[in-house]
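Asker: got a structure for you, letters missing:
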């Protein structure tokens, strides 16, 4: 009787190995016109990377961050979103991932003092430069939070990212 259980357990384990080797990411989107996903499901065995919150850079790449004295030097919310997602893209690519591997973003957005509120339209305009494009037809699960402020007075957005892909063979 014990041998039969051992054989069954061994057979189950043998079938489990190919499943891990074929790890995949399933994107769940009830409305294909929606800008973001409902969810992303990652099967066991997928390679994943979690990025810390990234902040935008000054519009002038030669300007050091500690020399920034005005919001104009950082740009509006759209400009800062593009800058921040460009940093996310560079980090991912340095680790063998691409923007099409991103499955989840968390956006922290401060009010633009020139508008007196969070510029959600600007966030989405910047977002559209990276997702649901010809280069990257994928989109992501996403949460956006308005925050009282970020680490510096000229930052309007900070973005955390999670990416997942089938393991390299």
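Answerer: Noted; the coordinates are in hand. Just so it is clear, the structure is predicted and the values come from calculations on it, not from any experiment.
Asker: Going by C-alpha atoms from here, please, whenever you check contacts or count neighbours.
Answerer: Noted.
Asker: so where do the helices sit in this structure?
Answerer: Applying DSSP state H to the chain gives helices spanning 2-21, 77-94, 120-127.
Asker: which stretch among the ones you listed comes nearest residue 58?
Answerer: Across the helices of the chain, residue 58 has its closest neighbour in helix 77-94 (8.4 Å, C-alpha to C-alpha).
Asker: this is the other structure I want to compare:
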């Protein structure tokens, strides 16, 4: 499988804001130290934020698209995309701790 065709797409479901976070019922994951919750129950009239379509930047912007290092390996791509997610969340007063669902698609 060639990484040149790898596409990482994220569909994220986020919940919580400082104004109504107290009404959220969070159930931690059964996996120790998991940054993602097992489930979340939101109060009526809650806001939900979706992020999608986030892709990694090329590791070497001058590299040919046919070269594997144009996008980096899967780990490098995931790190770039997760930093983008954190930045977007922070701009809305949220963190990865507010993530309810994280979906990643790898194609290649």
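Answerer: It's in. Bear in mind that the values here come from a model prediction, so they are computed numbers and not experimental data.
Asker: looking at the helices of structure 1, which is closest to residue 164 of structure 1?
Answerer: Among the helices of structure 1, the nearest to residue 164 of structure 1 by C-alpha to C-alpha is helix 77-94 (10.5 Å).
Asker: Save the helices of structure 1 as CSV, and put in mean neighbour count and distance to residue 100 of structure 1 too.
Answerer: Listed next are those as CSV, based on neighbours: other C-alpha atoms under 10 Å; distance: least, C-alpha to C-alpha, whole Å:
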stretch, mean neighbour count, distance to residue 100 of structure 1
helix 2-21, 11, 20
helix 77-94, 20, 10
helix 120-127, 17, 13
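Asker: any chance of those in TSV, with distance to residue 39 of structure 1 too?
Answerer: As requested, those are exported to TSV (distance: least, C-alpha to C-alpha, whole Å):
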stretch	distance to residue 39 of structure 1
helix 2-21	21
helix 77-94	20
helix 120-127	17
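Asker: What's the separation between the residue lying closest to residue 55 of structure 1 once chain neighbours are set aside and residue 81 of structure 1?
Answerer: Among residues not flanking residue 55 of structure 1 along the chain, residue 158 sits closest, at 4.9 Å (C-alpha to C-alpha, 6 or more residues apart in numbering). Distance of residue 158 of structure 1 to residue 81 of structure 1, given as C-alpha to C-alpha, to the nearest Å: 8 Å.
Asker: can you list residues touching both of these two?
Answerer: residue 56 (C-alpha atoms under 8 Å, 6 or more residues apart in numbering).
Asker: can you pull the contacts of the residue nearest to residue 55 of structure 1?
Answerer: Residue 158 of structure 1 touches 53, 54, 55, 56, 84, 107, 108, 109, 150, counting by C-alpha under 8 Å, 6+ apart.
Asker: How about residue 39 of structure 2?
Answerer: By C-alpha under 8 Å, 6+ apart, residue 39 of structure 2 lies in contact with 26, 27, 28, 29, 100.
Asker: Relative to residue 147 of structure 1, how far out is the aligned residue in structure 1 for it?
Answerer: When structure 1 is aligned by TM-score structural alignment, residue 39 of structure 2 is paired with residue 39. To residue 147 of structure 1, residue 39 of structure 1 is 24 Å away according to C-alpha to C-alpha.
Asker: and if you look at residue 78 of structure 1?
Answerer: 17 Å.
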